[in-house]
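A.B. asks: sequence first, then the predicted structure, then my questions.
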Amino acid sequence: MESKRQQKFAGVIQQDLATIFQREGNNYLPNTMVTITKVRVTPDLAIARIFLSFFNSTNNQLALQTIKLHSSEIRYKLGARIKDQVRIIPQLEFFIDDTSEYVERMDKIFDKISKEERQKDVEE
C-alpha cells in the first residue's frame, strides 16, 4: 500500500515526465507517442518505476530499449524540473504497460465464449 507521500510524489513525476516526453519524445522515438500510464515509487522515494505505453510503434521492446538508453538524460531533465521539490532525484526504471493488450486479449476471449453460447442456443 502506497503512502500519500508516495502517491503525491509519483503524480509529480508522472506529470513532469509526460511533459518531457511530449516536448522531446520525438528526439528519442520519431513518430511514436509515449504515454506514461503509471508511476510507482519506493517508500524511500529513491526509485521510480515508470510504466509506458507506446502508440504508433511497430516494436515496443525496441522502443523501451531506446528509452532505457536515454534514461540518464531523461533523469537529468526531470531533475531540472523537480529539483526544488525533492532532496533526491529518483533512479528511473522503465517498463512496458501491457494493460491494453491484456484487456484486448480478454475481450477476444469473452467474444469467443459468447459466440459459442449463441451457437449452442441455435442448435437446441
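C.D. replies: Nice, I can see it. Quick caveat: nothing in here was measured; it's all calculated off a predicted structure.

A.B. asks: please make it C-alpha for all contacts and neighbour counts, starting now.
C.D. replies: Noted.

A.B. asks: for residue 44, what is the enclosing helix or strand?
C.D. replies: Using DSSP states H and E, residue 44 maps to neither a helix nor a strand.

A.B. asks: hey, where'd the helices end up in this structure?
C.D. replies: Taking DSSP state H as the criterion, the chain carries its helices at 4-28, 60-69, 71-82, 99-123.

A.B. asks: of all those helices, which lies closest to residue 47?
C.D. replies: helix 4-28 (10.3 Å; CA to CA).

A.B. asks: residues contacting the residue lying closest to residue 2 once chain neighbours are set aside?
C.D. replies: In space, and not counting its chain neighbours, residue 2 is closest to residue 43: 7.6 Å by CA to CA, 6 or more residues apart in numbering. Applying CA atoms under 8 Å, 6 or more residues apart in numbering to residue 43 gives the contacts 2, 3, 6.

A.B. asks: put this beside the first:
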Amino acid sequence: MQESKRQKQIAQLVQEELSSVFQRMGYNVIEGGMISIAAVKMTPDLLEAKVYLSMFKIASPNEMLERIKERMGEIKKALGLRVGKQLRRMPELSFFLDDTLDYVFKMEELFKKIKEDDENIKGNNNNK
C-alpha cells in the first residue's frame, strides 16, 4: 500500500528532528564512524515510526543499534519536545539497520569481478 501524503510529511518531520536529536546526543559521529537516519516509514495511523539507521565505519553495527535502543526513552523524550506541537501523539519508534550501503558495495564488487573476468577471457582469446 502506498504511503499517504500525511504519512510522508510526518516521516520527513520525524527524520529531520531525529537527525538533530542524534547530533545533539553525539550519535552522528561516534567511534570514528558515522550514523545517519536513512529513512523513516510511518504506519497509516501515524502511531509507529520505523527508523532505518545507516552506519558507516562502525565496527559492530548491531551492538551500536542495541546501545541506541537502550537510550530509547531519552531519544523519544528529546524528539517529543521538538515535534510535540505538530503531532497529537508521539509515534512509537522502532530502529532498524539500513543495509542499502552494504548492498551497493556488494554490487560494486560483483561488477568489478565480472569486468576482471571479462578482461581475462578477452586476454586469453587474444593469445591463441
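C.D. replies: Looks like it arrived, so ask away. A quick note: this is a predicted structure, and the numbers were derived from the prediction, not measured.

A.B. asks: about what we covered before: the helices of structure 1 into a markdown table, with extra columns for distance to residue 50 of structure 1?
C.D. replies: As requested, the helices of structure 1 are exported to a markdown table (distance: least, CA to CA, whole Å):
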| stretch | distance to residue 50 of structure 1 |
| --- | --- |
| helix 4-28 | 8 |
| helix 60-69 | 11 |
| helix 71-82 | 11 |
| helix 99-123 | 14 |
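
A.B. asks: turn the ones you listed into JSON lines, including mean neighbour count and distance to residue 91 of structure 1.
C.D. replies: Putting the helices of structure 1 into JSON lines (neighbours: other CA atoms under 10 Å; distance: least, CA to CA, whole Å) gives the following:
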{"stretch": "helix 4-28", "mean neighbour count": "16", "distance to residue 91 of structure 1": "11"}
{"stretch": "helix 60-69", "mean neighbour count": "15", "distance to residue 91 of structure 1": "12"}
{"stretch": "helix 71-82", "mean neighbour count": "15", "distance to residue 91 of structure 1": "7"}
{"stretch": "helix 99-123", "mean neighbour count": "11", "distance to residue 91 of structure 1": "24"}
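
A.B. asks: closest to residue 76 of structure 1 among the contacts of residue 43 of structure 1?
C.D. replies: Nearest to residue 76 of structure 1, judged by CA to CA, of the contacts of residue 43 of structure 1 is residue 6 at 20.6 Å.

A.B. asks: surely the closest one meets residue 46?
C.D. replies: No - with contact defined as CA atoms under 8 Å, residue 6 of structure 1 does not reach residue 46; the gap is 10.6 Å.

A.B. asks: out of the helices of structure 1, nearest to residue 39 of structure 1?
C.D. replies: Among those, helix 4-28 sits nearest to residue 39 of structure 1 (CA to CA), with 5.5 Å.

A.B. asks: which helices and strands does the closest one pack with?
C.D. replies: strand 33-41, helix 71-82 (3 or more CA pairs under 8 Å, 6 or more residues apart in numbering; DSSP states H and E).

A.B. asks: and the residue nearest to residue 89 of structure 2 when sequence neighbours are not counted, what does it touch?
C.D. replies: The shortest distance from residue 89 of structure 2 to any non-neighbouring residue, by CA to CA, 6+ apart, is to residue 47 (7.1 Å). Shown in contact with residue 47 of structure 2 (CA under 8 Å, 6+ apart): 89, 90, 91, 92.

A.B. asks: before we move on, what about residue 34 of structure 2?
C.D. replies: Residue 34 of structure 2 sits next to 27, 28, 55, 56, 57, 58 when contact means CA under 8 Å, 6+ apart.

A.B. asks: ok, the nearest residue to the first one once chain neighbours are set aside - how many residues close by?
C.D. replies: This means residue 27 of structure 2. What sits nearest to residue 27 of structure 2 in space, not counting adjacent residues and going by CA to CA, 6+ apart, is residue 35, at 6.4 Å. Per other CA atoms under 10 Å, the neighbour tally for residue 35 of structure 2 reads 21.
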